[in-house]
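> Any chance you can model this:
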Amino acid sequence: MPSFLFPLKGLYFFLTHPKELWLKTLGPVFLTLVFSVFSIGFSIKVLLPTQVEKLLEWHWPHWMSWFVSVISVVLESAILNLLFFAFLVGFFQDMIFDATIKAKGLGHLLDDTDDIPKLVLWWRGLRSSLLVNWVLIMVKILLIVVTAPLQLVPIAGTALACYISGWPTAWSQHLHYDMEIKGLKVGESYKYAAKNKWHYISFGSLAFGLELIPVFNIFFMWTNIVGAALWIADEYENEHSPQKSKDISSGEPSSSTDENTPLLSGDNA
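Sure thing, here's the model as predicted:
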């Protein structure tokens, strides 16, 4: 399945697995919803009229002042939500990711960490959380600011902005698996993501676009995590399919290559 479909598959999977996922996402979704309502209210009540007034003072046309201000407010609200999301993700992302893997019947993927000392697991989690929270989230916010002018071009501009932000978005969704479960170093995870950049960009572009949708982005931020887990699960199932096992036992080359099976080759402790 093409990687760009997994954000949508994550949405569907979440909606159809209430027992496994809804209770686990209730807390973070509720907290994000409360903050999102606050950020939207603050943006509309304070930022929007202030920006319109400032542009009118600069003698911008009335319609353009409102158009640019509305686009700016949407992006500013998304940035505020990302900042809040950065604080929540370290606590809830791993839990939702793992719950999705278990719901797919692949809980044994998580068993690889059973024999690893707790201190090592804590250090892995700290590295991935810091990288997600303070580096990649900041990169995404920077890209929102840099690509903001593109949003003024309907459809094409937004699509290009999502494409530019796609790779870091996808990489951030895989760090828990890369670093905490597989035990990869940051550099190893980066090199693999760079090697498979088109798969990552494909997934991340749609995921990032969903996170820009006002109000609904508070929901898509979490379903994108589900989609990332499903992507890894799908690649694992393809890698360990009966046909491939038959090909390996018979000495025939498999049609699936390492380049198309992200994160499943190499098992560093």
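> going forward, measure contacts and count neighbours with C-alpha atoms only.
OK.
> What residues sit buried inside stretch 136-143?
136, 137, 138, 139, 140, 141, 143 (16 or more other Cα atoms under 10 Å).
> what's the span of stretch 7-25, first residue to last?
Stretch 7-25 has its terminal residues 16 Å apart, counting by Cα to Cα, to the nearest Å.
> Let's see this one next, to set against the first:
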Amino acid sequence: MSAPNRIKSLVREEANQAISISKDAANSGSYMFPIQGIYHFLRYPSLQRPLWRKVLPTILLSVVVIVSMFFVTYLPQAAILTFVDGPIAFVNAAMLVLSESSTLVLLISRWWWLDDATVEVFDAVLVQQNQTALVSAGREITPTGGSNPLSKLGKRLKKPFGDGLVKSLIRYVVLLPLNFIPVIGTIIFFVLNARNVGPAHHARYFQLKGFSNTERADYIKKNQGGYVGFGLACVLLNLVPIVNIVFAFTHTVGAALWAVKLEKIEASHGMKEE
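Sure thing, here's the model as predicted:
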């Protein structure tokens, strides 16, 4: 098989896989949890405290990154995409730059100051939803604190998640050339990135569950459609400039609410087996 035919075959295979995964994602309903996360986060002001401590540096970072990315990369990418996307190239280029900017902002901010804050919110939502036993596997819990779940969180017992952010960046860069394939390439790009983003938001959940790398991979594969649905909703929301700092927290809340649902499903299955 010639090189062009191999490329066409690979693209066709990826497109079919993306379509299949997208159908599973639609059926899972997990794409609603990022939306629920927004509502829950706004409903409970106590969960917003970590955000306000981090909002100013992240907004400043977002402005600098977005302006710089549009100034440096928008026109070159639009020019290249014109050859493959035609009149919609400028729209696709704008979405691509926003996606790139969002990824950079989240990677930098999570690396430097957001990781601890989002983990704190994730654990707080679990405690709020009566999943204290799960949280206690990775953090000390204080019995006092009233109705504020953040006040019940003690010292974290398990360390952060390692090089996941670096791997996400590498995957993102590797997938960027897909955008040069007319229309379908951009769709595949977003779906495949969503496939990585979804599990990343459950990194803390996997940690609390004590999953090994193999168990984690098996769990993600089993729930692949759900993770793509969740991740795709996150990716699309992150295209909104500046406020993606808020979405970093609301996505975390949504991921925690989804984890609560998964725990309840697991518990109900356990009761049936007994």
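> before we move on, the earlier item: the buried residues of stretch 136-143 of structure 1 in strands, which ones?
The members of the buried residues of stretch 136-143 of structure 1 all map outside strands under DSSP state E.
> Just name the closest of the residues you listed to residue 90 of structure 1, please.
residue 137 (11.7 Å; Cα to Cα).
> Find the nearest non-adjacent residue to that closest one, please.
residue 86 (6.6 Å; Cα to Cα, 6 or more residues apart in numbering).
> circling back: closest to residue 28 of structure 1 out of the buried residues of stretch 136-143 of structure 1?
residue 137 (17.1 Å).
> contacting residues for the spatially most central residue of structure 2?
Geometric centre of structure 2, nearest residue: residue 197, 3.7 Å, by Cα atoms, centre = their mean. Going by Cα atoms under 8 Å, 6 or more residues apart in numbering, residue 197 of structure 2 touches 168, 227, 228, 231, 232, 234, 235.
> What residue in structure 1 is paired with the third one?
Matched across to structure 1, residue 228 of structure 2 falls on residue 201, judged by TM-score structural alignment.
> What is the neighbour count of its match?
Here the number of neighbours of residue 201 of structure 1 (other Cα atoms under 10 Å) works out to 26.
> I'd assumed residue 159 was in contact with it.
No - taking contacts as Cα atoms under 8 Å, residue 201 of structure 1 lies outside contact range of residue 159: 11.9 Å.
> For residue 105 of structure 2, see how far away residue 67 of structure 2 is.
12 Å.
> Have a look at these two and say which one is more surrounded.
More crowded of residue 67 of structure 2 and residue 105, by other Cα under 10 Å: residue 105, with 23 against 11.
> so who does that one touch?
Counting by Cα under 8 Å, 6+ apart, residue 105 of structure 2 has contacts 58, 61, 62, 65.
> Next, count neighbours for the closest residue to residue 153 of structure 2 other than its chain neighbours.
Distances taken as Cα to Cα, 6+ apart put residue 141 closest to residue 153 of structure 2, at 5.1 Å, once the chain neighbours are dropped. Using other Cα under 10 Å, residue 141 of structure 2 has 21 other residues around it.
> From the contact counts, what lies against the longest helix seen in structure 2?
Ranked by number of residues, the top helix in structure 2 under DSSP state H is helix 244-273. Secondary-structure packing of helix 244-273 of structure 2 (3 or more Cα pairs under 8 Å, 6 or more residues apart in numbering; DSSP states H and E): helix 33-43, helix 49-69, helix 89-109, helix 115-128, helix 224-237.
> Out of the ones you listed, which gets nearest to residue 205 of structure 2?
helix 115-128 (8.6 Å).
> Mean per-residue distance, the closest one versus structure 1.
Here the mean offset of helix 115-128 of structure 2 against structure 1 after fitting is 1.8 Å, by mean Cα distance after the TM-score superposition for structure 1.
> try stretch 50-67 of structure 2
Stretch 50-67 of structure 2 sits 1.8 Å off on average (mean Cα distance after the TM-score superposition for structure 1).
> tilt between the longest helix of structure 2 and helix 89-109?
Going by axes from the mean of the first three to the mean of the last three Cα atoms, to 10 degrees, helix 244-273 of structure 2 is angled at 80 degrees with respect to helix 89-109.
> Compute the distance between the aligned residue in structure 2 for residue 81 of structure 1 and residue 55 of structure 2, please.
The equivalent of residue 81 of structure 1 in structure 2 is residue 105 (alignment by TM-score structural alignment). In this structure, residue 105 of structure 2 and residue 55 of structure 2 are 12 Å apart, going by Cα to Cα.
> same deal with residue 212 of structure 2?
Residue 212 of structure 2 is 34 Å from residue 55 of structure 2, by Cα to Cα.
> All good on my end, thank you.
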